[in-house]
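> only geometry, no sequence info:
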């Protein structure tokens, strides 16, 4: 089995669909990852132990998926100097805004990179960008990925023009 480079930590099993999204993106780039559940509130020792031991096990980046109070990314970041990327989950009365703010408003000195609510794919891409700082091949693959994104937009624009669609209303000339 390939050595996991990215750890994906879920605050709860209900976060698994987002964890799987991140895992899929990483796998598409040939990067092995591992999934685990560790709650900042229910299993704080497990969460802190995971963060403390991650580097020694070869993990380079941690993605933490959590909702509500969403303290998991901060707890992990407090126990490691590895990059920690928080993915807020859209749950509860505030639809994930509380989780987003919890992750984004970390105290000075303990940073957590935070992506949008439910943006596990972007978290995986950010983890890949972190890995690319020490892996030129990964950087090249990310550049090619972005070129494909741009080509997709260009193709969609051409299709709109061929169909005579004007996004401001009316007909294309």
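That came through, no problem. Every value quoted in this text rests on a predicted model; they were computed, and no experiment measured them.

> C-alpha from now on. contacts and neighbour counts both.
OK.

> What distance do you get for residue 23 to residue 6?
Distance of residue 23 to residue 6, computed by C-alpha to C-alpha, to the nearest Å: 9 Å.

> In terms of neighbours, single out the busier of the two.
When residue 23 and residue 6 are compared for neighbours, residue 6 comes out ahead with 25 against 22, by other C-alpha atoms under 10 Å.

> Hmm, residue 57 and the more buried one touching each other?
No - look at residue 6 against residue 57 with C-alpha atoms under 8 Å: they stay out of range, at 10.5 Å.

> And the residue nearest the centre of this protein?
The C-alpha lying nearest the average C-alpha coordinate of the chain belongs to residue 123 (C-alpha atoms, centre = their mean; 1.5 Å).

> next, the one to line up against it:
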């Protein structure tokens, strides 16, 4: 079974990351979702990565705020793609999390998406695009979604546009 693994550094991240799991569900993509901290539960995190890989995790999504080392810890323990979702909060309102997630050393890549809900949704889409490399059905669903989004823009414009 191939699936996406979503790991959050704390329960406070769930309200935002629910958008990620909801997006995966809309496309029928299986996922696991857990809370595990790079700092407060490093052994749990390490053990989970190995277990998830053995069960079929293809992509890991890591959501964390402040020092946000969760994505980096995952990158150090697997060669599967890691997508980091920096979370808002703390004294720097997420800027520290964004910098911690995006500034990975050479050879330890973490794809970093936007802060907050947009990042959570985009993490799901990026994970699905990775899975779609070997899943034609998912690739078609993603293509249909793009077409639908383009049509919505046109319809929204028709309601208000003025063209000379």
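It's in. Worth saying up front: this structure is predicted, and the values here are computed from it rather than measured.

> Which residues are in contact with the residue nearest to the centre of structure 1?
With contact set as C-alpha atoms under 8 Å, 6 or more residues apart in numbering, residue 123 of structure 1 has these partners: 22, 63, 85, 86, 87, 114, 115.

> Just give the nearest non-adjacent residue to the counterpart of residue 5 of structure 2 in structure 1, would you?
Aligning on TM-score structural alignment places residue 5 of structure 2 opposite residue 7 in structure 1. Distances taken as C-alpha to C-alpha, 6 or more residues apart in numbering place residue 62 nearest to residue 7 of structure 1, at 4.7 Å, with adjacent residues excluded.

> which residue lines up with the one you found in structure 2?
So, by TM-score structural alignment, residue 62 of structure 1 is matched to residue 60.

> returning to that earlier point: how far does the helix or strand containing the match of residue 5 of structure 2 sit from its chain's centre?
Per DSSP states H and E, residue 7 of structure 1 falls inside strand 6-10. In terms of C-alpha atoms, centre = their mean, to the nearest Å, the centre of strand 6-10 of structure 1 is set 9 Å apart from its chain centre.

> Whichever residue in structure 2 pairs up with residue 93 of structure 1 in helix, strand or coil?
Using TM-score structural alignment as the criterion, residue 93 of structure 1 maps onto residue 91 of structure 2. When classified by DSSP: H, G, I helix; E, B strand; the rest coil, residue 91 of structure 2 comes out as coil.

> can you count the residues close to residue 91 of structure 2?
9.

> Likewise for residue 89 of structure 1?
Residue 89 of structure 1 has 26 neighbouring residues, counting by other C-alpha under 10 Å.

> The closest residue in space to it that isn't next to it in sequence and residue 100 of structure 1: what is the separation?
Of all residues not flanking residue 89 of structure 1 in the chain, residue 67 sits nearest, at 4.4 Å (C-alpha to C-alpha, 6+ apart). Computed with C-alpha to C-alpha, the distance linking residue 67 of structure 1 and residue 100 of structure 1 is 8 Å.

> Show the residue spans covered by the helices in structure 1.
Along structure 1, the segments classed as helices by DSSP state H run 16-28, 44-54, 72-78, 97-104, 120-132, 136-162.

> Can you say which of those is packed in most?
Across the helices of structure 1, averaging neighbours per residue (mean count of other C-alpha atoms under 10 Å) puts helix 72-78 on top, at a mean of 26.
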